[in-house]
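Student: this is the structure alone, sequence omitted:
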C-alpha cells in the first residue's frame, strides 16, 4: 500500500511540474470527469438535430439551466456518430480511457457537419488535481460557441479523452482521435511530459495540429505543436522578474522537489544559470525537499536565518501548503513568489499567501474586466464545474480561442491543413489579451519573452496590471 501511495503522489507531481514549467485546478477524480462529459440519459450529440433539445451535463456545480437553450453539448463519446453514448475505455475506477464530448450539433443557430476536435490529457487520478479544469474549460468553450451560433455557422464537437497519465494509453487515444473520429485538431492538450512524448512523433507524421496545452519544454521546435505560452525558460525567468518588479524585497530563496527533473530544471534556471540574479533578485538560499515530507521546520528556519524575503516553493500544491504551515509555526512569513500551477484557486483565502505574487503564462483567471475575459467568465459561470476557475481552465480557454481564431479564418474549408495554414499566418496575435503575442512558422512558435502576473490581496486573486504584460 505504501508503494502504491508513493506512485500516486509521483504521478500527481509529474502532472503539476508539467504545468510548473508550462502554466491547479480543483481535484476531479475519474468519475467526476466522466460525469462532466456525459449527458446522462440524453441522446448522443450526433443524434440531436440542430435546434433539438439535449440534456444538460450531470456535472458537479453545473449552472446551465435545463429549461433554457441546451447548449452544454456534453454528450457521451460519439465522435462523428460512431460509438455508443457513454462508451469508456475502462471501468469508472480505471485511470484512463474515459471519453466524452462537448458541443455536437445542439446549438440552435448552427447547422452543417460538426467541427470535431478533441483533447487527450491526464484528467483523472492524481494528475487530475492539476489538469481536470483544463478539460472542463475546453468543454465550456465548446458549449459557449454552440450557444452563439458555432464557428462559421457550424457546431463544434469536443471529445475529451482521459489517458490518466498513462503513456501507452495516451498514444492509443490520440490515434483514435485522429483515425477514428477524424478530428481536425487536438486542442488544449493538458499532458504530462511522458504522455506527450508518447504521441509527439505520431502527430508530426500525420500532420495533425495540436493547438495549445501545458506548453512544457518538449513543445520546443515542434511544428505540429502550437503552444499558446512562452517557452519554459522564459516562464521561469518571468516569475523571477515579477518578484523583482513587484516584490516587497529582493532576497530570494527557493525550495525544489527532488522527485522530478522538472523541479530541478526550475532550480537550475534560477540559481545555476543565474536567472534570479539577472532579474534583479539576490539569491540567498535554496534547498531540495521531498513531497513525502510531513514537516519543513528545518528548511523554514534556514531560509529565515538567510534573510529570505521572497520565497518560492516548486512542488505540488499540497506540499506548498505544508511548507507554509511549517514556516508560520516558526513565525516566518515571507512573501511567496510562485508559478501558477503550484497554487490552487482556494489558496487566496490562506493567510500564508496574503500578498503573494504569481506569474501566469496566459491571462489571469480572475481580476480582469476586458471583453475577452468577460466572455471566459460568463462561459465558465454557465458551463464550468461549479468552482472558481484556476490556471488550467485559463490555459484551456486560451487554447480553444486560438483554435477558434484559426478555424474562423479558414472559412468553409476547415481541415487539418487549413488550421495549420491559418495558425502560421498569425502575427503578434494576443486573442484580445488572452495570450502573449503569438507568431508561428514552420518550426513552431516564436518565443516572446513576456508574462502576466497576479497578486493575492485581501483574500482574493487580483490582476493589478490587468492584461498588460511584463516583458523583457
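Tutor: That came through fine. Everything numeric here is computed off the predicted structure, so don't read it as measured data.
Student: from here on, just use CA atoms for contacts and neighbour counts.
Tutor: Fine.
Student: for residue 219, give me its contacts.
Tutor: Taking Cα atoms under 8 Å, 6 or more residues apart in numbering as the definition of contact, the neighbours of residue 219 are 225-227.
Student: ok, now how distant is it from residue 226?
Tutor: Residue 219 sits 8 Å away from residue 226 when distances are taken as Cα to Cα, to the nearest Å.
Student: for residue 12, same thing?
Tutor: Noted for residue 12: a distance of 25 Å to residue 226, by Cα to Cα.
Student: what element comes up after the one helix or strand residue 422 maps to heading to the C-terminus?
Tutor: Element membership of residue 422 [criterion: DSSP states H and E] is helix 416-423. Using DSSP H and E, the helix or strand that follows helix 416-423 towards the C-terminus is strand 440-441.
Student: dropping in the other structure now:
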C-alpha cells in the first residue's frame, strides 16, 4: 500500500496534482502486468487543501488506519511542515516529491527524484542559461512569488544565482499569486530593459502576467519552472515562445527510453493526462519504487522497513535517462544535484528547447 498527500485541488493543486495522476497510471500498468514483484499495488491519494494541520492528520491516517507503508510522489507544496517530523520519527519512506522543498535532503528516509527546493531553483536558472538568447541573458530579470520557500530563496540569492550561470541581472521583483493584475511588474521590468524574465508563479498567475505584459506591449523571453506548468499554457497566444525549465529530461524527446515508456503507459492508462509540468516528475518517482522492487524480500506483507532497505540498494538509477543517476546509502541523507532541461511553446505545442544538462 502506497500513498500521496498534498494539494490535489485549488491554486497549488492545479500544478501539483498531475504528479500523483502519473503514479496512478503507473499503478494501473504494473497491476495489469501482475503487480510489483508479485504484489498488487494500492495507491491512496488525499487532498489536504494546503493546510499543514490537515496534511499531518491525513498522513497519519493513511499510515495508521489504511496501512500505507511508503509515500510516492508527495505533493504538499504549501503544507510540508505538517508531516515532516512524523514521517522522520516513523521512518516512513517518501519516494519522490513535487520538488518544492530542500528539506528532502535532511533525512535518510526521503528519496528525491529530481533537484528539489533551492536546488530546483538553481536548476531552472540553469535552464535559463541554456534556453534564452544572448540578448535575454545579458538583460536578465527575476519575478518571484511571496508564498513559498523556493521563492524566498530565489529572492535572497538572485544576484549570486545570476552570476553562477553567467546572466546579467537588471531587475528583481516580488508579487503575490493572489494579485489580479501584474501590469506594474511588467512596466518595471520593461523600464529596466529586461529581455529575459525568470518567473516563479503558479500557472494561473503566469497567464495573468502574460496578459498584463501584452497590454503594455512588452514581450520578453519568459521561463518558469515546469513543476508549475499546466496544459492551458499551450493554448494561450500570449505564451507563444514561453519556456518551462524541467527537473527531469524533456518529455518531448521520444529518443529517451524513459520518455518513450512513459508516453506509452499514459496513452493506455491516462490518455487525457498532459505530459508537461509535474507528470514526468511523478512518473520518475514511481519508476524509482519499481526499480527498488527487485530488492523486496520474499514475503506477503511488506513493511516500511522493507521498502527503506530496498531503496538503499538503488545505485545509479536514472529512470531510462529521465533523471540524474540516483544512489542512496543506508542511514545517509540524499545528496543534492542540479540538473535541468527545457521545452518551449511553438505553434501551440511543446517542443524541446534544451537537452538534459547537469552542473
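Tutor: Right, received. Where do you want to start? All values derive from a computational prediction rather than experimental measurement.
Student: look at residue 12 and residue 226 of structure 1 and report which has more neighbours.
Tutor: Higher neighbour count among residue 12 of structure 1 and residue 226: residue 226, with 31 against 24, using other Cα atoms under 10 Å.
Student: was I right about the more buried one contacting residue 445?
Tutor: Yes. With contacts defined as Cα atoms under 8 Å, residue 226 of structure 1 counts as touching residue 445 at a distance of 6.3 Å.
Student: show me where structure 2 has strands.
Tutor: 2-6, 43-47, 70-74, 94-97, 110-111, 140-145, 169-175, 196-200, 221-225, 243-246, 339-346, 349-358 (DSSP state E).
Student: just name whatever secondary elements the longest one is in contact with.
Tutor: Judged by 3 or more Cα pairs under 8 Å, 6 or more residues apart in numbering; DSSP states H and E, the packing partners of strand 349-358 of structure 2 are helix 118-131, strand 339-346.
Student: would JSON lines of the ones you listed with distance to residue 72 of structure 2 and mean neighbour count be doable?
Tutor: Below are those laid out as JSON lines (distance: least, Cα to Cα, whole Å; neighbours: other Cα atoms under 10 Å):
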{"stretch": "helix 118-131", "distance to residue 72 of structure 2": "19", "mean neighbour count": "25"}
{"stretch": "strand 339-346", "distance to residue 72 of structure 2": "21", "mean neighbour count": "25"}
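Student: to residue 143 of structure 2, which of those lies closest?
Tutor: helix 118-131 (12.2 Å; Cα to Cα).
Student: tell me the average deviation of that closest one from structure 1 after fitting.
Tutor: With both structures laid over each other, helix 118-131 of structure 2 and its partner residues in structure 1 are 2.0 Å apart on average (mean Cα distance after the TM-score superposition for structure 1).
Student: what range in structure 1 matches that helix?
Tutor: Counting by TM-score structural alignment, helix 118-131 of structure 2 lines up with residues 233-246 of structure 1.
Student: rewinding a little: which residues in structure 2 does the helix holding residue 422 of structure 1 align to?
Tutor: In the comparison with structure 2, helix 416-423 of structure 1 aligns to the range 304-311 (TM-score structural alignment).
Student: list the contacts of the matching stretch.
Tutor: By Cα under 8 Å, 6+ apart, the list of residues contacting stretch 304-311 of structure 2 from outside reads 69-70, 91-93, 109, 289, 292-297, 328, 330.
Student: 10 Å instead?
Tutor: Counting by Cα atoms under 10 Å, 6 or more residues apart in numbering, the neighbours of stretch 304-311 of structure 2 from elsewhere in the structure are 1-2, 63, 67-71, 90-95, 108-111, 288-297, 299, 303, 327-331.
Student: from the residues you listed, which would you call buried?
Tutor: 1-2, 63, 68-71, 91-95, 108-111, 288-293, 295-296, 303, 327-328 (16 or more other Cα atoms under 10 Å).
Student: per the alignment, residue 202 of structure 2 corresponds to what in structure 1?
Tutor: Counting by TM-score structural alignment, which is the criterion used here, residue 202 of structure 2 corresponds to residue 316 in structure 1.
Student: nope, residue 50 of structure 2 is what I meant
Tutor: Using TM-score structural alignment as the criterion, residue 50 of structure 2 maps onto residue 165 of structure 1.
Student: residue 198 of structure 1 corresponds to which position in structure 2?
Tutor: So, by TM-score structural alignment, residue 198 of structure 1 is matched to residue 82.
Student: and its match, how many neighbours?
Tutor: The local packing count at residue 82 of structure 2 equals 20, with neighbours defined by other Cα under 10 Å.
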